[in-house]
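Q: Pasting a predicted model and its sequence here:
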Amino acid sequence: MMGDREERRPILAINEPIQNGYRSTETGDEKVELPDVDEGKTSTPAAVFIVVNAAMGAGLLNFPNAFGQAGGIGPGVAMELMFLILIVTSLFALAYCSQVHSSNTYQSAIEATCGKGFGIATEICIIVYMFGTCIAMVIIIGDQFDKVMEAIVGIDFCHHWYMNRKFTMSAFAILIILPLCIPKDIGFLRHASVIGVIATLVVMFTVVIKYFTEDHHPVHNPRGKDSWGMTFSAIPAIFFAYQCHVSSVPVYATLKRKTMSNWSIVIVSSMVLCATTYTVTGVFGYLTFGDAAKSDILQSYDAKDWFVIAARISVVVAMITSYPILQFCGRAALITLLSKTGMTTLTPPPKREKIRRYVITMTWFFSSLAFSLLVPNIGVAIAVVGGIAGCFILVFPGFALTRIILDDTSPKTRKSYFLMGVGMLLFVGGMFLFGEITCRAIIDDVRDTDPELSSKCYES
């Protein structure tokens, strides 16, 4: 329950600033660096860039395929815009929760509003989401290596053990990515998100350029009886692509002007930039390949095309720098969760902290690598991770907003009931979509006897 001071707060005090700014969070001896900014000194343009960094990434590769699942460009864009409204609404709800409780992280805002149980559930979801995203990143790296090998050696490259996907993925991940995951401080990667944005733009321009410079023969398959089911299959890609909510709370806490009016500028600007990039890629990718667009759009192009090779290189570099950051966040969340259950302490002796860090890092890394070797393409990973992203976007913010309105002791107004209705819509809708997306992902994975492969070499 909220304190007396918070219970007397008016509902949605639009321009009331927060006095408590951003503070770093300590997890054991590891200092979890959130956005690299000073307390309360983030300008509006800088905040826009941080949110765009958090949202734009690997989800872009799956957008043309998602448009195909949705039924084409018209239904795909309409679905994207519909969920974009819900995504923006939940970002405002999270900002308000952060404002009421002076929270500086997503999980602390949810726990302060909804209780310890929801806080633990949020930590678990963050861990699973980060782990699933790490799996998707290793799969993407494997996809790019397969096409590079195919361009250099030929279609039979995978019959050489040292060029086979399982070997190249494992060797590259162990030699390059694992050493970046072990350090206690990953400050040297604090600006790596810029690389992700650059890689995203390179992919977008590549898709557009290839559409205008080459002949294309898009494939359009007739919609079957399960057309609505296929439409639902496009939702995880949207959630995965636009998930920036975990990062949004610390960003809001660092704003110079912590008001809803200023936050609206940040959110609208960020989402317009992201939506433009995603939609352009989805539209031109679908126009080029139609329903034949693969879950990783770069896999649909000629392996020897230099434009596409440049895009592949940029994507691999982005994955190399992004994986350690996600692993670090997941490791910090796991330590926090274990400390809440009494299984460890936040500040162990240095030697014990080092052992704990190595054990968690090695377990995380090799587990994600093993799963990435078993999962055939990023579409499968995104289908599962996208459902969890839906919880960050809809379920937790919706319940938190509803709880704040119910706990407020001031007389209820039309605005109060409206906000409560919005919160319930987000929560109930999010729970339904999470169940539907997760069940469909499991069923599709079980039924899929002919999964999409990264190269024709693996078909023989």
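A: Cool, got the structure. Every value quoted in this text rests on a predicted model; they were computed, and no experiment measured them.

Q: Please count neighbours and contacts with C-alpha atoms only from this point.
A: Fine.

Q: what does stretch 310-326 rub up against?
A: Stretch 310-326 has contacts (C-alpha atoms under 8 Å, 6 or more residues apart in numbering) with 130-131, 133-134, 137-138, 140-141, 144, 176-178, 180-181, 186, 189, 192-193, 195-196, 198-200, 202-203, 206, 298.

Q: Which among those residues count as buried?
A: Among the contacts of stretch 310-326, those buried by neighbour count (16 or more other C-alpha atoms under 10 Å) are 130-131, 133-134, 137-138, 140-141, 144, 177-178, 180-181, 186, 192-193, 195-196, 198-200, 202-203, 206, 298.

Q: burial measure for residue 258, as a count.
A: Using other C-alpha atoms under 10 Å, residue 258 has 22 other residues around it.

Q: show me the contacts for it.
A: Applying C-alpha under 8 Å, 6+ apart, the residues contacting residue 258 are 15, 16, 17, 18, 252.

Q: nearest spatial neighbour of the third one, skipping sequence neighbours?
A: With sequence-adjacent residues excluded and distances taken as C-alpha to C-alpha, 6 or more residues apart in numbering, residue 17 is closest to residue 258, at 4.8 Å.

Q: dropping in the other structure now:
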Amino acid sequence: MEMEKLSNGHGAAMPMDEEVPQEDQLFLEHKSRPTKTTQFTDFEGKTSLGMSVFNLSNAIMGSGILGLSYAMSNTGIVLFLVLLICIACLSSYSIHLLLRSAGVVGIRAYEHLGMRAFGHPGKIIAAVVITLHNIGAMSSYLFIVKSELPLVIQAFLGQTSGSDDWYMNGNYLIIIVTACIILPLALMKHLGYLGYTSGFSLSCMVFFLSAVIYKRFHIFCPLELFGNYSVSTEPSGDMCTTTFFTINQETAYAIPILAFAFVCHPEVLPIYTELRNPTKRRMQSIGNISILGMFTMYFLTAIFGYLTFYQNTEAELLHTYSKVDPLDTLILCVRLAVLVAVTLTVPVVLFPIRRALQQLLFPGKAFHWVRHIVIALCLLCVVNLLVILVPNIRDIFGITGATTAPSLIFILPGLFYIRIIPTEQEPMNSRPKIQAACFAALGFIFMTMSLTFIGIDWTSGEKRSLGGH
């Protein structure tokens, strides 16, 4: 009955000359014989719910957490909280749309949803969007390693200034980190195996949050700043005042920071695929738990960081602490923890890119170790070359982030839902499909807004960071 509905459904029909993917056959077999465990194309899912939560939470957690206090300083506590709640709920709804679409047709790959919704062009678009977004995310993480790791080494060695030694060169360091840490983890066969490293990465960010809370009660406003940091320490009416609702020129830049803070959608279906006893409700619970956990960390980090520095908060929170006391041992350890966290996140982000490329270039092929390793090596080489050769790719990342993030969160899930869910189940004028259409339209609004901000930056000559994942 389900396949009959699909054959009549709007946009869900499959061309007669295209054979049903193995995933669909196995899914339908599962539907007809409920006692059999769901099988996928290359392996049986064995990842526990807890490990899946760690992996998805790690995929959500990004370098953008360092800019949330700055966002709060330009929105106020109340407006920031309202925006954060709205975006967390929208992200959870987006996961619901993906799982609902995947459940109807028995597909666990983002690219296959694109194929079912729009044919081969949809598959290509989905794969390209995932690849561009995650390459940008991986590069941003390695840029943090490139810029911060030499400073951490310098502080541990007790040096007051940089040197020409090779171990102080960020380009050499990212190659070493990639070869010794990232590559071995990226060669794991299954994403579920990274649950342990994801858990450790999240522990590092919890340590970062603990330090932010601790410092709130040991740094007092007005700040006593060290070094040559040129900021007035004289008390003023605004410097140490808590604001609950603020609208200024920078407020508009805070919205993309928050909007992109919950980007995890390329990882949702791969994690779903590897989940033990996969069901839509079980995976939605994983998404909700992960989003709630990250929402809590985001808000606590933002409010305690903001209540420490108020209007002196910089776009990168750790820089603000270093300007107060560059020799602070606790902040040095926090920097190291953040470096560990972003390094361990790179392999998690790499898995969806490899899956997208395999679906695009080698559709229907069984798992092969050589192909698995070669794709990982090529991706890591490309990302390392980007980080090494391009001195400032913030504008490139800004463009890709302004286009791919709204596409992954809003536009594609909404369009997939509209095209894949049969009209016999939900007509086009039904409330769920109208909501999905509005959701996709919201993505276009975010994309237009973000591109407009970048255009204003380029024309005015001011380079503001939009934050990001």
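A: Perfect, thanks for sending it. Just so we're clear, the structure is a prediction, and the values are computed from it rather than from any experiment.

Q: Just the buried ones among the contacts of stretch 310-326 of the first structure: which are in helices?
A: 130-131, 133-134, 137-138, 140-141, 144, 178, 180-181, 193, 195-196, 198-200, 202-203, 206 (DSSP state H).

Q: how close does whichever strand or helix holds residue 6 of the first structure sit to the second structure?
A: Residue 6 of the first structure belongs to helix 4-7 when elements are defined using DSSP states H and E. Mean deviation of helix 4-7 of the first structure relative to the second structure after superposition (mean C-alpha distance after the TM-score superposition for the first structure): 3.6 Å.

Q: and after that helix, which helix or strand comes next?
A: Next in sequence after helix 4-7 of the first structure, counting helices and strands by DSSP H and E, comes strand 25-27.

Q: Tell me the helices and strands packed up against that following strand.
A: When contacts are defined as 3 or more C-alpha pairs under 8 Å, 6 or more residues apart in numbering; DSSP states H and E, strand 25-27 of the first structure packs onto strand 30-32, helix 306-340.

Q: most packed of the ones you listed?
A: helix 306-340 (a mean of 20; mean count of other C-alpha atoms under 10 Å).

Q: which other helices and strands contact the helix holding residue 6 of the first structure?
A: Looks like helix 4-7 of the first structure contacts no helix or strand (3+ C-alpha pairs under 8 Å, 6+ apart).

Q: mind checking which helix or strand residue 80 of the first structure is in?
A: With DSSP H and E as the test, residue 80 of the first structure turns up in helix 73-101.

Q: which residues in the second structure does that helix align to?
A: Counting by TM-score structural alignment, helix 73-101 of the first structure pairs with residues 77-105 of the second structure.

Q: And that stretch against the first structure, how far off on average?
A: Superposing on the first structure and averaging over aligned pairs (mean C-alpha distance after the TM-score superposition for the first structure), stretch 77-105 of the second structure comes out at 1.1 Å.

Q: any idea what residue 197 of the second structure aligns with in the first structure?
A: Per TM-score structural alignment, residue 197 of the second structure is aligned with residue 192.

Q: so what's its match up against?
A: 318, 321, 322.

Q: try 10 Å
A: Applying C-alpha atoms under 10 Å, 6 or more residues apart in numbering to residue 192 of the first structure gives the contacts 53, 317, 318, 319, 320, 321, 322, 325.

Q: Then residue 280 of the first structure?
A: Per C-alpha under 10 Å, 6+ apart, neighbours of residue 280 of the first structure: 63, 64, 204, 205, 207, 208, 286.

Q: Quick check: which element contains the closest residue to residue 83 of the first structure other than its chain neighbours?
A: Excluding the flanking residues, the one nearest residue 83 of the first structure by C-alpha to C-alpha, 6+ apart is residue 238, at 7.8 Å. Here residue 238 of the first structure sits within helix 235-242, counting by DSSP H and E.

Q: which residues in the second structure does that helix match up with?
A: Under TM-score structural alignment, the match for helix 235-242 of the first structure is residues 255-262.

Q: next one: the host helix or strand of residue 397 of the second structure to chain centre, how far?
A: Assessed by DSSP H and E, residue 397 of the second structure sits inside helix 394-406. Between the centre of helix 394-406 of the second structure and the centre of its chain there are 13 Å (C-alpha atoms, centre = their mean, to the nearest Å).

Q: With the first structure overlaid, how far apart is whatever helix or strand comes next after that helix on average?
A: Using DSSP H and E, the helix or strand that directly follows helix 394-406 of the second structure along the chain is helix 412-420. Here the mean offset of helix 412-420 of the second structure against the first structure after fitting is 1.3 Å, by mean C-alpha distance after the TM-score superposition for the first structure.

Q: Helix 412-420 of the second structure corresponds to what range in the first structure?
A: Counting by TM-score structural alignment, helix 412-420 of the second structure pairs with residues 396-404 of the first structure.

Q: Excluding sequence neighbours, find me the nearest residue to the most centrally placed residue in the second structure.
A: The C-alpha lying nearest the average C-alpha coordinate of the second structure belongs to residue 263 (C-alpha atoms, centre = their mean; 3.9 Å). Distances taken as C-alpha to C-alpha, 6+ apart put residue 60 closest to residue 263 of the second structure, at 5.7 Å, once the chain neighbours are dropped.

Q: aligned partner of that neighbour in the first structure?
A: Per TM-score structural alignment, residue 60 of the second structure is aligned with residue 55.
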